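K.L.:
what's the 3D shape of this:
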Amino acid sequence: MFHRHPSFSILLSAVLLSHLHSTQAADFCVADLTSRMTTTGYTCKNPTNVTADDFVFTTLVRGGNTTNINKAVAVPGFVQQFPGLNGLGLAVARADIEPGGAIPLHTHPAASEMIYVAEGSVTAGFISGAPSNVVYVKKLNKGEVMVFPRGLFHFQANTGEEHATVIASFSNSDPGVQVVSSALFGNDFSSFLVEKTTNIDEAEVKKLKALLGGSG
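P.N.:
Okay, here's the model as predicted:
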């Protein structure tokens, strides 16, 4: 009859524990948000410190504050807010838009986006790249879906008479975002240069800067 030596049991336990940790590491890489973001994502959180909460995001249950110039708000669930997304190529967001409001023209440089209308209706669209610059616009009702290809300018506007809620998914855990109006008029980009590079009258540029918090 074979008798196991005590040291064999210790060795077996160590091997199994090591295998468990390596399997977890291969299965997922929950973001350690205290680490520095790189082009490949965040450093992995120690698997022994990972909990089910790292894979759950509850912030989208409630909409944000739409009392602003756009009458709309977007609440992101990117890797910075949802660490379990790290390395998975996924992200989520919720947009709430009041009648007459809009999510302004913007782009996600690192991801394609798909939206699902959960409440109300929206008019949504995107602009294809140069030189064609074709505009694709569609009114979407509750339950309908639209996709925006990576990097293209797109928007959602509430042209209906009731509150609209849109749920968005992305093909990158850190899609990035740049809003056209903020990029042009919400910073210290010289009004003179904005005029020269957009052909918008400098007086109008300064008016828009005052409206959006820019200067210069």
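
K.L.:
going by C-alpha atoms from here, please, whenever you check contacts or count neighbours.
P.N.:
Noted.

K.L.:
now the strands for this structure?
P.N.:
Counting by DSSP state E, one finds strands in the chain at the ranges 72-77, 91-97, 102-107, 113-119, 122-127, 135-140, 145-148, 154-157, 164-170, 178-179.

K.L.:
can I get the ones you listed in CSV including distance to Val50 and mean neighbour count?
P.N.:
Formatted as CSV, the strands of the chain follow (distance: least, Cα to Cα, whole Å; neighbours: other Cα atoms under 10 Å):
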stretch, distance to Val50, mean neighbour count
strand 72-77, 18, 22
strand 91-97, 19, 24
strand 102-107, 33, 20
strand 113-119, 28, 20
strand 122-127, 38, 21
strand 135-140, 39, 14
strand 145-148, 33, 18
strand 154-157, 36, 23
strand 164-170, 24, 22
strand 178-179, 32, 16
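
K.L.:
make TSV out of those strands and add distance to Glu195.
P.N.:
Below are the strands of the chain laid out as TSV (distance: least, Cα to Cα, whole Å):
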stretch	distance to Glu195
strand 72-77	28
strand 91-97	31
strand 102-107	19
strand 113-119	31
strand 122-127	23
strand 135-140	24
strand 145-148	29
strand 154-157	23
strand 164-170	34
strand 178-179	18
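
K.L.:
closest to Val61 out of those strands?
P.N.:
Among the strands of the chain, the nearest to Val61 by Cα to Cα is strand 91-97 (9.0 Å).

K.L.:
another one to check against the first:
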Amino acid sequence: MMRVYFVTIALFALALSLASASDPDPVQDFCVALDDPKSAVFVNGKFCKDPKLAKAEDFFFKGLDIPGNTDNRVGSNVTTVNVDQIPGLNTLGISVVRIDYAPYGQNPPHTHPRATEILVVLEGTLYVGFVTSNPENRFFSKVLNKGDVFVFPIGLIHFQFNVGKTNAVALAGLSSQNPGVITIADAVFGSNPPINPDVLAKAFQLDQKVVENLQKVFKKNGN
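P.N.:
Below you'll find the model as predicted:
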């Protein structure tokens, strides 16, 4: 009997840990986010607008058809539509992005700590991939054409690279109202304040001067 009790407790704890790995389920139809708590009536993870005062604009975003500016060092632009752009996404556990790529532009290796991503190519040809966690570090990759779909599991490092001579466009859905993004090179070499170069030199097996130069480059680029 005691063994059954402990197994039940263990399963319950596992269920709780899995549930906490994604955005919480809503407990009402919607919870339009508010920045001003004085105007809030209901609370469901964030301060929420009184549902009676909600309007269609709270669930609307205009402009995802507009190409992003890819004139930058990586040759890509991500137009984000999350809870900051659509307050009505609050507690709904979903968001979307448009990604524009210049010829040979890339969305460099990065992770979304709070979301799985499903990407569909609208135009162009993309080389995409992700790497599993330690110790396997298994690499999955694919060349995608218009209409192809690829999934990047939550938290894993992934990228997209435009291998064509023309612009490329993709849409991606993410399983969080605010997925977050950590671009690996920016985080490692462009942190503020910077990570001690000795640490990075040993971690990446690089000469310290190379690390210091990389830190200067990423700091110069606004990180």
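
K.L.:
got a TM-score for the two of them?
P.N.:
In this superposition the chains share a TM-score of 0.81, using TM-score structural alignment, normalised by the length of structure 1; 187 aligned residues with a Cα RMSD of 1.8 Å.

K.L.:
chain center to stretch 107-121 of structure 1, what's the gap?
P.N.:
9 Å (Cα atoms, centre = their mean, to the nearest Å).

K.L.:
counterpart of it in structure 2, which residues?
P.N.:
Under TM-score structural alignment, the alignment places stretch 107-121 of structure 1 onto residues 111-125 of structure 2.

K.L.:
ends of that stretch, how far apart?
P.N.:
End-to-end distance of stretch 111-125 of structure 2: 22 Å, with Cα to Cα, to the nearest Å as the criterion.

K.L.:
which position in structure 2 pairs with Lys207 of structure 1?
P.N.:
Lys207 of structure 1 maps onto Asn213 in structure 2, with residues paired by TM-score structural alignment.

K.L.:
how close does its match sit to Ala54 of structure 2?
P.N.:
Asn213 of structure 2 is 51 Å from Ala54 of structure 2, by Cα to Cα.

K.L.:
swap in Ile99 of structure 2?
P.N.:
Applying Cα to Cα to Ile99 of structure 2 and Ala54 of structure 2 gives a distance of 30 Å.

K.L.:
residue nearest the middle of structure 2, spatially speaking?
P.N.:
For structure 2, the residue sitting closest to the mean C-alpha position, by Cα atoms, centre = their mean, is His112 at 3.5 Å.

K.L.:
quick one: stretch 163-172 of structure 1 aligns where in structure 2?
P.N.:
Under TM-score structural alignment, the match for stretch 163-172 of structure 1 is residues 167-176.

K.L.:
what sits up against stretch 171-183 of structure 2?
P.N.:
22-23, 82-83, 89-99, 108-122 (Cα atoms under 8 Å, 6 or more residues apart in numbering).

K.L.:
7 Å instead, please
P.N.:
Contact with stretch 171-183 of structure 2 is made by 23, 82-83, 89-99, 108-121, as judged by Cα atoms under 7 Å, 6 or more residues apart in numbering.

K.L.:
gap between that stretch and the chain center?
P.N.:
For stretch 171-183 of structure 2, the distance to the chain centre is 3 Å (Cα atoms, centre = their mean).

K.L.:
do the same with stretch 175-185 of structure 1
P.N.:
Per Cα atoms, centre = their mean, the displacement of stretch 175-185 of structure 1 from the mean C-alpha position of its chain is 13 Å.

K.L.:
in that stretch, what's buried?
P.N.:
Residues of stretch 175-185 of structure 1 classed as buried by neighbour count (16 or more other Cα atoms under 10 Å): 175, 179, 182, 184-185.

K.L.:
and what of stretch 203-214 of structure 2?
P.N.:
Neighbour-count burial for stretch 203-214 of structure 2, counted by 16+ other Cα under 10 Å, picks out 208, 211-212, 214.

K.L.:
now do the equivalent of Asn90 of structure 2 over in structure 1 against Asn172 of structure 1, distance only.
P.N.:
The alignment partner of Asn90 of structure 2 in structure 1, by TM-score structural alignment, is Asn86. Distance of Asn86 of structure 1 to Asn172 of structure 1, computed by Cα to Cα: 9 Å.

K.L.:
the more surrounded of the two?
P.N.:
Higher neighbour count among Asn86 of structure 1 and Asn172: Asn86, with 26 against 22, using other Cα atoms under 10 Å.

K.L.:
my guess is the more buried one meets Asp32, correct?
P.N.:
No: between Asn86 of structure 1 and Asp32 there is no contact, the gap being 9.1 Å when judged by Cα atoms under 7 Å.

K.L.:
hey, what's in contact with both of these two?
P.N.:
Joint contacts of Asn86 of structure 1 and Asp32 (Cα under 7 Å, 6+ apart) are Tyr42.

K.L.:
give the contact list for the aligned residue in structure 2 for Val73 of structure 1.
P.N.:
Here Val73 of structure 1 is matched to Asn77 in structure 2, going by TM-score structural alignment. With contacts defined as Cα under 7 Å, 6+ apart, Asn77 of structure 2 is in contact with 68-70, 99-101.

K.L.:
so how far is stretch 64-75 of structure 2 off the chain centroid?
P.N.:
Worked out by Cα atoms, centre = their mean, stretch 64-75 of structure 2 lies 17 Å from the chain centre.

K.L.:
done for today, thanks.
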